[in-house]
Every structure is written in C-alpha cells, then in structure tokens.
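Chemist: Below are the sequence and a predicted model; questions follow.
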Amino acid sequence: MIRICKQLRKFRLAEKSLSRFAIRPFSASIVPRITEKETIVKLLYNIGSRKEVEQYLQHFSSVESHQFAIIKVGGAVLTDDLDTLASSLTFLHRVGLYPIVVHGAGPQLNGLLDKAGIIPEYEEGIRITDGKTLAIARQVFHQENMKLVEALEKLGTKTRPINGGVFGAEYLDKEKYKYVGKVTSINKELIESSIRAEALPILTSLATTEDGQILNVNADVAAGELAKALQPLKIVYLNEKGGLFHGVTGKKIDVINLDEEYEDLMQQSWVKYGTKLKIREINDLLCALPRSSSVSIISAENLHKELFTHSGAGTLIRRGYKVSSYKGEQIKDLDLSKLRVLLEENDPDVLSGNQTVEQVFKSLLDRKNITVYCDASFDILAVISKESDTPLLEKFVASKTAMLNNVPENVWDCIKSDEKKLAWVSPKTSPHRQWFFERADGSYNFVNRTLFWYGLESEESVQKFIERMVNFDRSQHLTSRPQFSNPVKTQVRSYTRAAFSRSYSTEAKRIGIIGARGYTGQELIHLINNHPHLELVHVSSRELAGQTCVHYSKSQVHYSNIGPDDLAKVDPVDCWVMALPNGVCKPFVNSLLKTPNHPAIIDLSADYRFDSTWQYGLPELYNIRKSFKDVKLVSNPGCYATGSQTGLYPLVSRDLIKSQPTIFGVSGYSGAGTTPSRKNDLNELKDNLMGYTLTNHIHEREISFHSKTPVAFIPHVASWFQGISLTLNVPIKGNYSVEDIHNLFKETYENEPLIKVLDTVPEVKDIAGKHHIEIGGFTLSPAKDRVVFLVTIDNLLKGAATQCLQNINLMLGLKETDGILQ
C-alpha cells in the first residue's frame, strides 16, 4: 500500500490517521470507483462543511470536464512538493474531476544552465532563449514532466504526458528574444482526448510554429492562453508561498476583487516588478473569461481547501461583483428583466407561490423608504425597509453562483457600512440560515421562523423589535421574554437566543475534547462549529499535537497532547468529552473527579455504560430528560445499541415481547475506527460481508442491560463508509395487525424530531449523513407471533456525535436540538 505522501500538511493529517483514506494503486477489478469516490468525498468533509463540499462538487461538475480547472505548477513545487502535489491531484481525479496541469521548470533550467556555463539572460522579464538554452530547456521540461507523471501513476492515477502539440506559436521577437514564442493557437483535441480516456493531461509550455520549430513559452503565459481557449471555472497558480502577500503588512491577501480594487492596487508602492506584472496579467486574463471564472494562488498542500470551501486558503482573485445601492427614484433604474430571472429561479416566496414577481416589483417601485442592493450581474437582491427606528432586511435572494463566489459577503459589507443596526426574519428552512447566524448579535425563535438582529444595544430595543415582528405576523404568539446580554468578548460569536417553551443561556459554553482524531471526534467538532451556543476550547490528540484543527472555524484552535495530570492546569471548560477507545479514559475521568466542582463529563466509550453512577444518555427513551439538569456524568450509548433500543422500546414499554429478540446488524466500515484492520480494509470488504463477535458482543450486553430484555445480537461490517442497518426479529404476545404495530411506533415517537417511523423500508443510503433514526418495513409472520422490521441509523451521528451533542445541550441547560436541527 502506498500511503499519501505529505498529504495536506496544512491540515496536518498524520499518515496513520489517514490509513483508511490512503491513496493506493487500483483497478476496476479491485475497488469499485463509486465506493472510492464516496470515501474521498468524505475526507473532503474534514476540510469544510458537507454543504460546501457538495456545492462545489456540483459546481465543478456542471461544465465540461476540460473546463474544470487549469493548474499552473511552478518548477520549485515539482522539486520541493512533488509528493504533496501528486496526492492533491489524485484526490481531484478520484472524485471525477480532471484538472489540466501546465508546469514550468525555471529553477531546474537555471541549475543546468549554470552547470553548462551559460549565464541566463532576461529582457523585460522574459528569458532570452538561444539554441543551447532551448536544447537544455527541452531536456528539462521532458524530465520534469515525466517525474510528475510517474509520481501520479505510483498513486494509481492515470495520466497522459503531453510535451508538445497543444500550443501553436510564432516568434515573439526573434531578433530580441530568439527562440521565445507567442501563443497563437490551442489544439484542444489532445487535452479532450486525454480526459475522455480518464487521464490527467500533464502539459509542458513548449510551443511549435507552423513549420515545426519548437519555441519556449513562459508557463504562466501558456496557462493563461490555454485558459482563454478553454474558459475554465478555476485557474490555479501553485507556488511555495501559498498566496499573494501584502508588501507592507506581510499578511496574506485572501481576496482581490479586481473591478473594485485593481486601479488602487496597482498604485500601491509595494506592487512592483514581478508582482505588478502578475496582477496585470491576471486582470487581463479574467477580463477575457466569464465572470464566474477566478484565479487562485495557492500551495499544493492547500489546494483542496481553496477549491472546496468558501473560506479558501490562498489568494482568490476574481473580477468581483460590484454592488450598487438604489434609493428613491434610483430604484426605477433597476434592470427588471434580469431581476425577474433571479426572483423566478431563487426567491422562496416566488417559488412557493406566496408572492408573484409583479408583487415584488410593485413593492420596490411604490415605496419610498427602502434601499435596494444588487450586484452587476443581478445574482443577488437585498431589500431594506427604513419605515421604523430599526431598519428591516425584508428580502434577501441569492443565486447559487452568488453563494459560490461569496457575493453575499460583498453585499453584507455594504449593508453594514450603511446601517449601524439591522433586523431581519428568516424561515427555518432558509438556505441562508447558518450564514445569518454567523452575522447576527442575537436571534429569537418562533415556530417556523427565526428573528435576527445586530446593533441593538439594549434589552429594551430588542424587546421592541420582537414586538414589532409579532405584530407584523399575528399568527405567531410570543410566550416568553428573550434573554439579552452583550456579546461575550471571545473569538466566538455569541448569540442571544430563546424559544417558546423556555429561555436559554446566552453565553457560549466551553467544550474540551480528549481523543479527537477519530471519525466521531471529527463529526462532533463539525457540530460544535455550527452550534450557536458552544465554543471549542481544547482538542487533544497525541498524534496531531501542534497542528491546527481545520474542522473548526469559529476561532483558531490547535490540537494539544493533554494527559490526565494536565486537566487541572488547562483553561476550565463547561464540559469534557472523552472520545477515546474502550478502556482508556478512566485516568482522565479520575483526574477530573478530583477537582472541586468538576465540569460535566461525557464518555463516548463503553467504559461507564453499565455504571449506575453515570447517566445513560439516550434522551428519547426511559423518561430521563428531566434528570439531566443535575447530571454531570453521562455515558453516551453505542451506535448499534441506540438503534436497537429505539426499535425495541415501544414493544418493551408495553410488555409485548414474548421471548428473546434477534437483531441482525450491518455497519459501514467507519464503525471499525481508524486503526487499520480487516474490518476497515476496502480490499477485504469488496464483494464481502464480514461477521464478527457473533455472541456476547459489548452491544449485545448493553442492549440487554438497558432494555431489560435479553437479546441475541449478530454484527457484521460491509463496504460502505457510514450508516447501520438493523433487522429486528421480535417474538410478540397477543394478536396484532401490522397496522396496530405501525401505529404503536408512530404514537410512541410522534413528538421525537430525531426518530422517524416510515411507511416504507428504511435503507442505509438514505440515513448516511443524517441526524435521525428511521424505523419501518413492519412485517408479521403468518402466525402473527413475531414482528420483523428494520432500523437505520448513522453510526457517526445519531449513533455517536449527534447523540453526544444532545446530551451536552441537556447537561448545560440548552435546547436539546440546538446545533442539530436548524
């Protein structure tokens, strides 16, 4: 097995922890392509949210394969980061993307010229290429091209080296530059043929004249000309610095919007020489491409984050989306035809039939105290009403293109510059809901909507705003007064939030995790990252110590190596989560129990599931929710045990079970953890179903102990990544119909948002990545003496991380589904 070499250093994923995702040589006869693609996509979830990754995959797959991305690789990258580059390109190839690679070889060429006693000459930044220099350049380009091709093929990635035939050229200035070319034509067929064969095209920048003379072309220039011909979504320049850095502050520049910043940027004193030339060339290039295209300057190790997350990692350069505001008579200047397209395709009110486009137009044109914000392409619309003391954001509509290009951020900056305070209402189904949470000082929940605000500096102003919203829609009834406080002065945004039934704490609760390297730890970090009331303070992993926790973006958190004796010394937290293997956490727990007024502790292992001094944390069962208010020790149930007990509970609670149930369980291989074994080896699992611990499994004892019903549990592992299917065969008393049993389950769980009783048979493919449990497929034996049905659950979420978050919420006085149901 070939492990990923220096994989994603920015994310610092040690080789051992990536063993399940290791890139290996493969063929269709060894690993099914679809299974491998799913595995790689799940690894991408570690660098960004699931939604981000899926958005970008869909975005990149929406064009012809040759229009995905052109990646220009500097010669220094081939020397210093070849393994990382090969791994990054392999990841893209395995998810069905085909970047076109154009590489240079400047440093290598200079080295060989020096050995040959040839002094490089430049004129206006262009290398003068005489006959001897060209001969060495051809040799170097071929060598470097083959070096990258071989590195990719060692990882099982099909490639096609293309050392000529793509770029047609004429002499740039034969007398001045000698054998230097100016690209005049692009032969796309060579590239398209490579991609049709599912091979990555690896190009040198050598060009050929009509009469067959080879000419040297700067690799940046060649990549730019290729981009003009293919018009890709992304042009990526890989360099060792990983971005463009400000010449005065020394900080990396995250985004440059050329439409707004180019002229001013070119006047900066630090923008000169090569930097000025590169920015000018990029500006000229993007002016020749669709506005949806962009340029990224990035290092090889961060390529994934730049491509698949909104935040990116390098420097993103785009033409930008200039935002204009319209007031009063200016609103009549809006291009209503373009605005109509945006509303018809993206406005939830229009799509649902609650409002027509004509009604929107009439509202815009007839009212005086409003401000309308749009970008030049009419991919976004924001409407602010100023008919009261607190301006109200009445409408916010953005296309998918706008979201992928961060246009809402441009609009929001303009709004915040104009409005020192603002309020808005968002349906709980809004795709922008999480985005709004991140930009609000506070929020308030109604049944189907959430109220947000920023800049309201007193409880009185908040109350007035809420009363105004209640009057705005009298179908909503205010039953509790919101709790207001100033935002907590930390790097994590604080929210003021309340729901109808009770008030919740507004101050962010501090969480620490011990043993966060595994799949469950990573999922839990993602959940905390999206939670309005939690902040991650400590994340401990011996193998990842010192590295940045890339799954958490609210603030910068680094992995540390916290031992049992260190717990009393680190900054205090409200809750510690033990995400450790069975039999490991006891020293940590003992250390915490010695501290006065120790914090809440949740153990994800099986160590305390049979200990009566610990609360067994399955909130939906056994009437335990009320007891959580004084609980500080919670044992999180196992994944199989959660699904099985949820399936048994309606029958157990009504004493309908006649004799021992049998439970046949099949889990995805993530349930076997990250430590390599036969149970998580895809080669072993291909076309296979693997049974293990067929009697006396720890989950068999756990299910039997807590349901007070002895069961026979038979676990298996299959070749999918996450999700469990449980088939329960339960002998029952009495004479019941399938409808009776089905109704019993529906009545039992009708008020449980994380348990769904289906009319159909639940399947694993529908539960993977979901927070709830599904139960269905109820069937009675002919004698009606046993019922057989299925339960599905995601072993990493409701079977572990989601349930852990439920327990954290309950222990810390928050709403049970906070951070789970948005």
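Modeler: That came in fine, so what should we check first?
Chemist: rest of the way, CA atoms for contacts and neighbours
Modeler: OK.
Chemist: in stretch 233-243, what's buried?
Modeler: By neighbour count with 16 or more other Cα atoms under 10 Å, stretch 233-243 contains the buried residues L233, K234, I235, V236, Y237, L238, N239, E240, G242, G243.
Chemist: meant to ask about stretch 67-85, not that
Modeler: So for stretch 67-85, counting by 16+ other Cα under 10 Å, buried means 67-78, 81-85.
Chemist: quick one: that stretch to chain centroid distance?
Modeler: 24 Å (Cα atoms, centre = their mean, to the nearest Å).
Chemist: Distance across that stretch, terminal residue to terminal residue?
Modeler: 20 Å (Cα to Cα, to the nearest Å).
Chemist: Now do the helices in the stretch 201-350 of the chain.
Modeler: 219-230, 258-266, 273-287, 303-308, 336-346, 348-352 (DSSP state H, counting those that start in this stretch).
Chemist: Need the contact partners of the last one.
Modeler: The contact list for helix 348-352, computed with Cα atoms under 8 Å, 6 or more residues apart in numbering, reads L343, E344, E345, Q355, T356, V357.
Chemist: Including distance to E153, could the buried residues of stretch 233-243 go into TSV?
Modeler: Formatted as TSV, those follow (distance: Cα to Cα, whole Å):
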residue	distance to E153
L233	26
K234	24
I235	24
V236	22
Y237	22
L238	20
N239	22
E240	23
G242	25
G243	28
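Chemist: Show me the residues you listed that map onto strands.
Modeler: Those of those mapping onto strands are K234, I235, V236, Y237, L238, per DSSP state E.
Chemist: this is the other structure I want to compare:
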Amino acid sequence: MFRTVAILANSKVLTKAPAKAFAGVRFYSTRSTVIQLLNNIGSKREVEQYLKYFTSVSQQQFAVIKVGGAIITQQLPQLASCLAFLYHLGLYPIVVHGTGPQINEILESQGIEPDYSDGIRITDGKTMAVVRRCFLQQNLKLVTALEKMGVRARPITGGVFQADYLDKEKYKLVGDITSVNKAPIEASIEAGALPILTSLAETPSGQILNVNADVAAGEIARVFEPLKIVYLNEKGGIINGKTKEKISVINLDEEYDDLLKESWVKYGTKLKLKEIRELLMYLPRSSSVAIINVGDLQKELFTDSGAGTLVRRGYKLVTKESLKEFQQPDLLRTALERDSDIASGKSSVATYLTELQKSSFKAYGDEPMDVLAIVTEDHEFGSTIPRLDKFLASKAGWLNNVTDNIFNAIRKDYPSLYWIVKEDDPYTAWHFNKADGSFTKDGEILYWYGCESVSEISKLIDSFGKRESLKESESGSFSKQTRSYSTLRGQTRSYSTLRSRKPTSTFVRFSSSNPPLRNGANHEKARVALIGARGYTGRNLISLIDNHPYLELAHVSSRELNGQKLKGYNKSEIVYENLQDEDIQKLERNNEIDVWVMALPNGVCRPFVKAIEEAGGSGNSKIIDLSADFRFDETGDWVYGLPELNDRVAISNARKVSNPGCYATASQIAINPILEYIGGTPSIFGVSGYSGAGTKPSKKNDINFLRNNLVPYSLTDHTHEREIAYRLGRSVAFMPHVGQWFQGITLTINVPLKEKLTSRDIRAMYQDKYEGEQLITVTGEAPYVKDISGKHGCVVGAFNVNTAQDRLVVVATIDNLLKGAATQCLQNINLLMKYDEYAGIPDDLIIRG
C-alpha cells in the first residue's frame, strides 16, 4: 500500500486532475486502480515513467482514442472499464467512436446493400437517417456504461466538426472536415467529464454530414497534438493479408509506398494508412498511432513493450562501416556520451573511437541518432560470434520504439550475436525479450541469440566468467554473494539449481535439455482423429484445431452424436461417427491418421489403444490420452505430458503421451519450484467450475444445486491427489470442491517449510523457474479464477509466508478445459509433430507480476 501511495505522490496524479474529477471518488477507488495497473502491466519504473510523462501536459493533450463500432457492440464492459481506469488516474482521453457495423446491420435488415467507394461509405438521405440514429444510440450506450462505473462522461454529438461536402456527386452526404471547434471538448474536460464524440459534421448551413471516424480522430489529433493517438479495433492491429500475422510496427518513411502496393492493402485498411500518414505529417516526428484491441489499452499506454500495431513516420535507418561515413560527428559523440562508462568518466569518447577505428564494425542508427548500435567482429572472447558492443538509446528512442527497429535490422544482418548489459540497466527486460538466453554475474548480464550448439553457449559463459574472475583478482576483491544464472529461451531452456541452502547467497542456473520448442522444423499438415468428442474438453480441442496452422480433423467419434454434423469446425465438413475397433484398425493400417486423441472417461481408453497398436500399420501415428489411464505407467511406453516440468525432448520423441489432469497440472506448477524446501505435507484446497464434472448429469454440475453453494467431494484419495504425489515424489493432501461458475480452477496451497524463507526469495525462485514459459505467469498478488477463465495458461501468485517463516501459502489458477486439458493436449501434439510448441495457442495471459 505504501509503495502505491508513493507512486501517486511522485507522479502528481492527484494534483493534475480537475477539482471536480474526483468528486465522490474515494481514495480506495484510486488506490485499487493503481494496484490493478501494477499487477497487470509491468514494472514500477514503467508506471512511474509514463504517469509522469502523461501528467506533464494539460489533460486534453493526453490522448485521442478512436473506438471502432464493433468494440462498443462486442466489448463495451471492457472498454468502459479501461476508460474508467484512466479517469480515476486523472487522465482524460478524448474519445471518438464509429458505428459502422451497427449501420450495416440495420441497412441489411432493410434489404439495402451498404455501398462503399475507396473505403468511404456512400451516404444518401436514407442512409444518413440510419447513420445519425446509430451514432446517437451508440454514443448514449457508451456514456451510460461509463456513468454506471462512476465516471463522469459528456456526450458530444455535434458542434465540433465543420465540413464541406467531400464529393457531393460521388459520396453524397459525406463530409470533408474544414475546422474543429475545441470549445465543447475543453469545457467537458474542465468540468471533469470524459468527452465522448461522434464523427458527425455540419456544413455552415447546418446540413449534417457523415465523416469516417478515423478521419475525425485524426483531425482532433491535429488540433490537440496529444501524447498518444490510439485506434481501438476488434482485430487488435493491422493483419498482414499474406502471413495472417499481426504487424507490430509500420515505419511510414520506409514502408508506406511498398505497403500500398500489397494486394491485401485495400478498402478500409488503405484508407486508414493514408489518413494516419497524412495525420503524422502534421505532428512532431516523435508522434505515433497505435492500433490495438481494447484489452491492450493499458499495456500500450503504460509499458515499453506496447501492443497491437504501432504506426509512425520514423526515420530511415542508416548504417556505417567506418568513422569517415559519419557526416555529423557531433551526433555520434552525443550518442556515445549515453554510455555509462563514458558518462562516469571511466572512459572517453575519443578513447573509444580510437579503438573502434582499429576494428571491423558496423554501426546502426536512425537519422537523429536517438539510437546507436555498434556491432564488432573483434571482441575479447575469441569467439566467432559477433558482439553488440554498444546499444545506446535516448528516452525518445525508447518511447518511440526506435530500439526495436534498430535491433530488427541487426538481426537481419547477424544470425547470431552476444552482448553485455549492466544488471541495474532499467531496460534489462527489453534485452531479455530480444535474447535466446542470458547469464548474470557480478553486476553484469551476458545475453545472446542464435547460438545453436551447447558448446558455443558454454564457451561464451565460460569466457564471460573468466573475464569477471580476472577483474576480481586484479582489484583484489571477490564477491561472496555471486548471483549467476542462465536463462535460455528458444533454442535452450534452463532450470534452477540452488547450490547453497539460502537463495539469497549463491544462486546458480544452468542450461538443461528442456527448452520450449519454438519455430519447429515441421510445417506439414497432420490428420487428427478425436475419440470421444462429446465432452467440454473435446469441444475446446476442436476449436483449437480449427485455428491451428497445420492440424486438420479427419474423424470425430461419439456414440451419442453419431450421424450429426460437427459444429464449430470450419476447415471441412465433419460428421460424428461411432468408430469401433475394426474401424480404428483400418484407419491405422492405411496410415490415414497422424495423431489419435482419446478424450474418453477414465477406464475406457485401453481397448482403443490396443486396437491401434495391433493394427499392423507403419506405427508412425501418435497417441494422446486425456484420461488418467496411463498417468501412472511404469513400463516406459507412455510419457507424461506436462512440458514445463517434464523433459520436452522425451515428449517430442515419444509415441504415446498421457495428458495430465487439470488439478494436477496447476498443483505441480505451484509446488515444484519449492520442493527442496518442503518440510511436511502440502495441503491443496481446490475449487473447480462445474464444467470439471463433465456433461453427465450429477449434483456437481447441477446449476440449481450449486447456486449459492460450494460442494466438496472425494476429499481423500482423489485420483488427482495420487497423480500429484506420484509426480512430485512426496505425499500431498488434496481437497476438491465444485463452485457455481462454469470453468476455471483456483487452488490455495499450504506448504510447510523446513527452512526460513521470505516471500521475496520464494517469488524469485518461481520467476526463475518459469522464465520464458509462455503459458505460466508468476505474479505477486493472489490470482483470481475469473481472470483465468477462457485463458490458455496457469497463473501462480500470492507467496505469503507467516511470521515464523515456516509456512508458505501459494495460490494458482488454471482453466480446467484449456491448459488443464485441451490446450495442454495441443501443446503435446505440437511437440510430438515437431511443430512450434505454441502453434495455435494464443498468448493471452494478461496478469503480470
């Protein structure tokens, strides 16, 4: 609580807001929103930096946010919540919304085909009546939603935009904005109310004209010159029509002409890019436009990483391979003066340039040299891997993501690279995200990417360590508090080994053979047969396969649904079958199936597996069992498929994988990092949504019986209790319950400790253990089950230690149907088929520690 108050005081949030803005808003409300911010988006440094940045200007210059009409229809509560969040921080965005989907829906219901030309809606008198009505309705809907959340909001449906006809003959009642009246907006903010604008304009004679909301938002931005310009759309950015991937950054000076030539850039996308380019030409070059989903609004505003698609003018990047090529040496000197050693006087610009002139190097920068990077082939390690010798960025370079642009250019030229950063560098998280691995020792971090072999990595680490040892012996000092670890992402993964008994002293992390297997070598299509597709897990797996780039459903088997058409799968038309042993053997003999998935109740799977094994086919097919039938296998035929804790290579080389249980997955993830320090029997209190009880009617999935109720069941000797104990190698006490929600599990776990540890020590262990795991998030607060529902991962948090420091309570949440079942199954399929481990799995965990 005290840290939160300090952030508010340092950032002057309360003093910057209009006096009326906080009328009726209790301190608890403001405090809770800031806590939410800290939990969700990142580091204290980022929060303080951006709050100070945003509160340094007048309220109307904070941000212009354009809201797509589909957002109001589909994500209104989330939109209102995000805007309320900003409001309670004393930040007042100017909101301009559209209503395109709603207009189309009404026109189509009246038998009128919406008509566009060059991405602009042709608006005749009949269409204008619909446009105006829709704008007023959607504006009122958004204002009402905000007011229900304690936000003062003012509907501004006219009087802001004056316009002439864009082309009366061609577009009819469509306006070309000629001026913006700031007064209604300024009056709204001065009165402590968020201004909510429609994009309707008026001619001098009073004729209402329709204006594209993107255009209207751009005109507002030209007048107010805000720090942030954000376009919210349901896609969360601009999607590349060829790769189907979201574009992260568009630098207009370099990419605009080529983008417009792309066949997929047409209609609304082309208009949007043209409008954004025209807008940014009139704003400072540091300005940018972010196109994001409403759920990423806080991330875009308050973190370095941002979200969605960032569009900026940018500068053309320049590269130099000799000092003579630098036409403005003063800019080079200014950039080098950002280096900590040069700034502290340990070195000088002249000394560095003298040494650099003797080397083979390539320098990268933007025209104003907000970012300077120097890659050299000559370095102290004697390795063949080039070194990123300097990476120096100004505040503007970081805030405008020029750093990403420069680094991407380096990666194109250098397939492998290493670099060293001081441990107290405020951007270590950024460097970590760019690296495949890292090793920390005595205040410095060694990063690298593209090192394919373990021997290369070992040589780097060994040379780095010897370098530090040499420094220590020369200075006559040696740190007994050496903290070192390696974090291998992508090609190699790491695990923690506590060499001393106290994690606050020596903490060593070594590379292991269990990396997340990303960018898999196989891109061939695979055919899946799903046996037992009637249940909730089967339905979720079908949905995941439908969106997977390489998997295709070939057969789905369900006795109850035999003959019915499969719903929710769009790649082809599938009809449920009731596959018998002979059917399965025939498919296996003919090599028609690549992956068999058994989504059957416990005790039912064995005959189907036997049929596959005895079919006499090639034996190349893979089998995954979602039941508990093979989780305790000791024959060696089955591999346990919990990738974050099991050997990923073993999973990828297996033929048969047993998919872990939902409770068991979350429990193991929540307990494993602390195993060495457990001094008794952990107690696990678990509550699942009623989907965990399956589709067969019982008290555990009877909504009426569960209403205002909590139902305990199988309080001893539950299958998952045995599974957890078997996999952890120690006894546990598990007490499951069913709650009245549909999906999602929460676990509160009491762990007796045999040694005294602090919450901070324990949280560090968990963060190190799960660093780089896309489907596991570690957070300081206790996670909530409502936040994990529908998400594809597991969240672990709380880490409360009692006063005696002999008892830990940790909380974990997981969606029982996804990471607890279907998502984990897909993860295992990806490993078995040598795909990218996370192919087809959204990275949607938004809780941050």
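Modeler: Done, it's in. What you see is a predicted model, and the numbers here were worked out from it, not measured in a lab.
Chemist: Nearest to M146 of the first structure among the ones in strands among the buried residues of stretch 233-243 of the first structure?
Modeler: L238 (18.4 Å; Cα to Cα).
Chemist: Under the alignment, what does the closest one map to in the second structure?
Modeler: Under the alignment (TM-score structural alignment), L238 of the first structure pairs with L232 of the second structure.
Chemist: Contacts only, for that match.
Modeler: Applying Cα under 8 Å, 6+ apart, the residues near L232 of the second structure are I65, K66, V67, G68, I71, I291, I292, N293, V294.
Chemist: in what helix or strand does the equivalent of the first one over in the first structure lie?
Modeler: Right, the one you point to is I65 of the second structure. Aligned counterpart of I65 of the second structure in the first structure: I71 (TM-score structural alignment). Here I71 of the first structure sits within strand 69-73, counting by DSSP states H and E.
Chemist: Mean distance between that strand and the second structure after superposition?
Modeler: Strand 69-73 of the first structure differs from its equivalent in the second structure by a mean of 1.8 Å after superposition (mean Cα distance after the TM-score superposition for the first structure).
Chemist: by contact count, what packs against whichever helix or strand comes after that strand?
Modeler: Where DSSP H and E defines the elements, the next helix or strand beyond strand 69-73 of the first structure is helix 75-80. Contact partners of helix 75-80 of the first structure among helices and strands, from 3 or more Cα pairs under 8 Å, 6 or more residues apart in numbering; DSSP states H and E: helix 106-115.
Chemist: again, 6 Å this time
Modeler: Helix 75-80 of the first structure sits against no helix or strand, with contacts defined as 3 or more Cα pairs under 6 Å, 6 or more residues apart in numbering; DSSP states H and E.
Chemist: Give me the next element, helix or strand, following that helix.
Modeler: Following helix 75-80 of the first structure toward the C-terminus (DSSP H and E): helix 82-94.
Chemist: how distant is that next one from the center of its chain?
Modeler: Using Cα atoms, centre = their mean, the offset of helix 82-94 of the first structure from its chain centre is 19 Å.
Chemist: Who are the packing partners of it?
Modeler: Counting by 3+ Cα pairs under 6 Å, 6+ apart, helix 82-94 of the first structure packs on no helix or strand.
Chemist: Can you provide the mean distance from it to its aligned counterpart in the second structure?
Modeler: Counting by mean Cα distance after the TM-score superposition for the first structure, helix 82-94 of the first structure comes out at 1.9 Å.
Chemist: So which bit of the second structure is that helix matched to?
Modeler: The aligned range for helix 82-94 of the first structure is 76-88, by TM-score structural alignment.
Chemist: can you pick the most crowded of the contacts of helix 348-352 of the first structure?
Modeler: L343 (23 neighbours; other Cα atoms under 10 Å).
Chemist: all helices for the stretch 701-849 of the second structure, in order.
Modeler: Going by DSSP H, counting those that start in this stretch, the stretch 701-849 of the second structure shows helices at 703-706, 719-728, 759-769, 785-788, 823-832.
Chemist: Alright, that wraps it up for me.
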